[in-house]
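S.K.: sequence? don't have it. structure:
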């Protein structure tokens, strides 16, 4: 019997496969833009399903190509597979380091909604539910007649899920971690390999092994590398406080808290002192001034925050 978690994992694998096929077809078109066989092959591939066509459109958009341009000759743009990926990432405003570019390209191609630094994005879901996507975050949305699903590809979100016992809502939180509910209000974040979930109303069931039910006024934290599980109680009103510019931390590993605050800071934030990364930090941090919030978060470790020209922030030992 195929479990819900296995079914959702198949959907993620399918997206990766379709993206790879679309990139290969893009390369074939660039090598032979006037070849009728290539153009027909692309047309047939796109017509196979809505998912095929959606992935193709995203690959095309990454290169600034409209539907008309894809039917025109462009012999000047001959690309290798590597250039297709890196060129698309550059067009999307991302860096050009290949070790970072390939997963970033895949994330952008698979996401339905993306946010940038310090951006909060309200989203109305197809079933009438609502969410707020946090800064530097990404989600993919899909629904069937029997199931509602969102994949949190990166970052954080606030969810207000409409109750429907006949169509449960599934949240794929990555690394085999899933949540299921008929309806609930909660926040979720993925930061430096740490998964945090806090419930404000109703309850959320964790699937994929633990079967743990998180009730309103409770939080759980899962280390996605070691599967270490922690839980506790907290005033439900603190859930999603970041929507109002405040981050609440309770005995949280510093590297995870730094990663969350960093979503409000332009550029990259690096913890250059691994010895302090796992120090537990508690407190309330005002991200209306994110650099001051970052300094306050690392102060218990006596670490220093240095802003380097070129959008880089380094946290190092004093």
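M.R.: The structure has been received and is ready for your questions. If you're wondering where the values come from, they're calculated on a predicted model, not measured in any experiment.
S.K.: Please count neighbours and contacts with C-alpha atoms only from this point.
M.R.: Will do.
S.K.: Tell me which residues touch residue 304, please.
M.R.: 295, 298, 315-318 (CA atoms under 8 Å, 6 or more residues apart in numbering).
S.K.: Can I get these in a markdown table including neighbour count, distance to residue 277 and secondary structure?
M.R.: A markdown table is the format used below for the contacts of residue 304 (neighbours: other CA atoms under 10 Å; distance: CA to CA, whole Å; DSSP: H, G, I helix; E, B strand; the rest coil):
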| residue | neighbour count | distance to residue 277 | secondary structure |
| --- | --- | --- | --- |
| 295 | 18 | 14 | helix |
| 298 | 23 | 9 | helix |
| 315 | 22 | 10 | strand |
| 316 | 19 | 10 | strand |
| 317 | 15 | 11 | coil |
| 318 | 9 | 14 | coil |
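S.K.: ok, structure two:
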């Protein structure tokens, strides 16, 4: 499916190597040995030099605002003044700055880090979590997902705070199972269903049994505040609106639970949002005009690189990966 000729392979390898060299050469000071190795790599092929130039230009495009701020010298002036008049706090302040920079970098690479860190149950990007709650209900959390649990004698309450989760609920009479997420409130007694937080709405898909879905915020004069779903049905809940999703295929909607990414003319923006659940580091689409490019295919969630390869070969996009840090996509 992913046929890449030798020329494309060499070009892709050069781009990925250029990104790695850019990171190394940006960490000052650069040793003589490293500078010599870098020059040798540049001299090996014209492709290397071209790829490095492209990487430099792309980085400049992404960080133009930061360069403007740096030129003002505000950070140097404040640093000099602080250390001149408060030398006793010099090293403590430096350590604090390093901690803040490290934390900011971690949050930039992984936007869900804090939410998952403070959640009762969570799964990091590229992983999943399966567990059983105290009532016997089974939960499956997809990558970059998190929930909080609050059980009482009267009810069982789960809050989906990030990502998506699948629930197989143990039926307990007079003790309903409730899930809240975004603007949606879901109530069941015993059934199997999934709840997914998307950028602008919450999606609910029923695999077995019956589910009642409520909208937390709604205009009663225009919209109904709740609908009932049965097996094979889905609904979306956005601010002031709740609706059935016509023509939704449960098999495709729940493919993620089977470790699959299924796309059928799916906009590139949506595909990249999906990939962020399974790939480490931030994914950056450099050109927003590419957001609606259609993508089709079936891939395994444990192998997101196959999707990036397909973007290279099918859509002729350039994909630059800096492992653990970021992936940049452009044309």
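M.R.: Nice, thanks for sending it over. Worth saying up front: this structure is predicted, and the values here are computed from it rather than measured.
S.K.: so what number do they get for TM-score?
M.R.: Here the TM-score for the pair of chains, by TM-score structural alignment, normalised by the length of the first structure, is 0.59; 233 aligned residues with a CA RMSD of 3.9 Å.
S.K.: What is the equivalent residue in the first structure for residue 290 of the second structure?
M.R.: Alignment note: residue 290 of the second structure maps to residue 276 in the first structure; criterion TM-score structural alignment.
S.K.: And for residue 195 of the second structure?
M.R.: In the first structure, residue 195 of the second structure lands on residue 188 (TM-score structural alignment).
S.K.: since we're on that match, how many residues are nearby?
M.R.: Neighbour count for residue 188 of the first structure, taken as other CA atoms under 10 Å: 23.
S.K.: my guess is residue 21 of the second structure meets residue 37, correct?
M.R.: No. Applying CA atoms under 8 Å, one finds residue 21 of the second structure not in contact with residue 37, separated by 9.9 Å.
S.K.: and for those two, which residues touch both?
M.R.: With CA under 8 Å, 6+ apart as the test, residue 21 of the second structure and residue 37 reach no residue in common.
S.K.: Settle it for me: which of these two has more neighbours?
M.R.: The residue with more neighbours, out of residue 21 of the second structure and residue 37, is residue 21; 19 against 13, by other CA under 10 Å.
S.K.: Distance of the match of residue 290 of the second structure relative to residue 194 of the first structure?
M.R.: Distance of residue 276 of the first structure to residue 194 of the first structure, computed by CA to CA, to the nearest Å: 16 Å.
S.K.: where along the stretch 1-150 of the first structure do the strands fall?
M.R.: With strands called from DSSP state E, counting those that start in this stretch, the stretch 1-150 of the first structure shows them at 113-114, 121-124, 130-133, 138-143, 148-160.
S.K.: Skip ahead from the last one and say which helix or strand is next.
M.R.: The C-terminal neighbour of strand 148-160 of the first structure among helices and strands, as given by DSSP states H and E, is strand 169-174.
S.K.: Which strands or helices does that following strand pack on?
M.R.: strand 148-160, strand 177-181 (3 or more CA pairs under 8 Å, 6 or more residues apart in numbering; DSSP states H and E).
S.K.: what's the last one packed up against?
M.R.: Judged by 3+ CA pairs under 8 Å, 6+ apart, the packing partners of strand 177-181 of the first structure are strand 169-174, strand 194-207.
S.K.: what's the answer for the first one, then?
M.R.: Identification of packing neighbours for strand 148-160 of the first structure by 3+ CA pairs under 8 Å, 6+ apart yields strand 130-133, strand 138-143, strand 169-174, strand 184-191.
S.K.: Now do the longest one against strand 148-160, angle only.
M.R.: Spelled out, it's strand 184-191 of the first structure. 100 degrees (axes from the mean of the first three to the mean of the last three CA atoms, to 10 degrees).
S.K.: how far off strand 194-207 does strand 184-191 of the first structure point, in degrees?
M.R.: Going by the same axes, to 10 degrees, strand 184-191 of the first structure makes 140 degrees with strand 194-207.
S.K.: superposed on the second structure, where does strand 184-191 of the first structure end up, distance-wise?
M.R.: With mean CA distance after the TM-score superposition for the first structure, strand 184-191 of the first structure departs from the second structure by a mean of 2.2 Å once superposed.
S.K.: tell me the angle of that strand relative to strand 169-174?
M.R.: Counting by the same axes, to 10 degrees, strand 184-191 of the first structure points 10 degrees away from the direction of strand 169-174.
S.K.: what sits up against strand 184-191 of the first structure?
M.R.: 154-163, 173, 195-204, 239-240, 256-257, 259-260.
S.K.: so how far is that strand off the chain centroid?
M.R.: Centroid displacement of strand 184-191 of the first structure relative to its chain, using CA atoms, centre = their mean, to the nearest Å, is 12 Å.
S.K.: likewise stretch 153-170 of the second structure?
M.R.: Per CA atoms, centre = their mean, the centroid offset for stretch 153-170 of the second structure relative to its chain is 21 Å.
S.K.: Buried residues in stretch 7-19 of the first structure, which are they?
M.R.: 8, 15-16, 18-19 (16 or more other CA atoms under 10 Å).
S.K.: picking up where we left off before, reformat the helices and strands packed on strand 148-160 of the first structure into TSV and put distance to residue 94 of the first structure next to each item.
M.R.: Putting these into TSV (distance: least, CA to CA, whole Å) gives the following:
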stretch	distance to residue 94 of the first structure
strand 130-133	20
strand 138-143	15
strand 169-174	23
strand 184-191	20
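S.K.: Out of those, flag the one nearest residue 85 of the first structure.
M.R.: strand 138-143 (18.9 Å; CA to CA).
S.K.: circling back to that earlier point, test my guess that the match of residue 290 of the second structure contacts residue 301.
M.R.: Yes. Counting by CA under 8 Å, residue 301 is a contact partner of residue 276 of the first structure at 6.6 Å.
S.K.: which of those two has more neighbours?
M.R.: Under the criterion of other CA under 10 Å, the comparison of residue 276 of the first structure against residue 301 puts residue 276 first, with 20 against 17.
S.K.: Distance of that one relative to residue 189 of the first structure?
M.R.: Distance of residue 276 of the first structure to residue 189 of the first structure, computed by CA to CA: 21 Å.
S.K.: so what corresponds to residue 203 of the first structure in the second structure?
M.R.: So residue 203 of the first structure corresponds to residue 210, using TM-score structural alignment.
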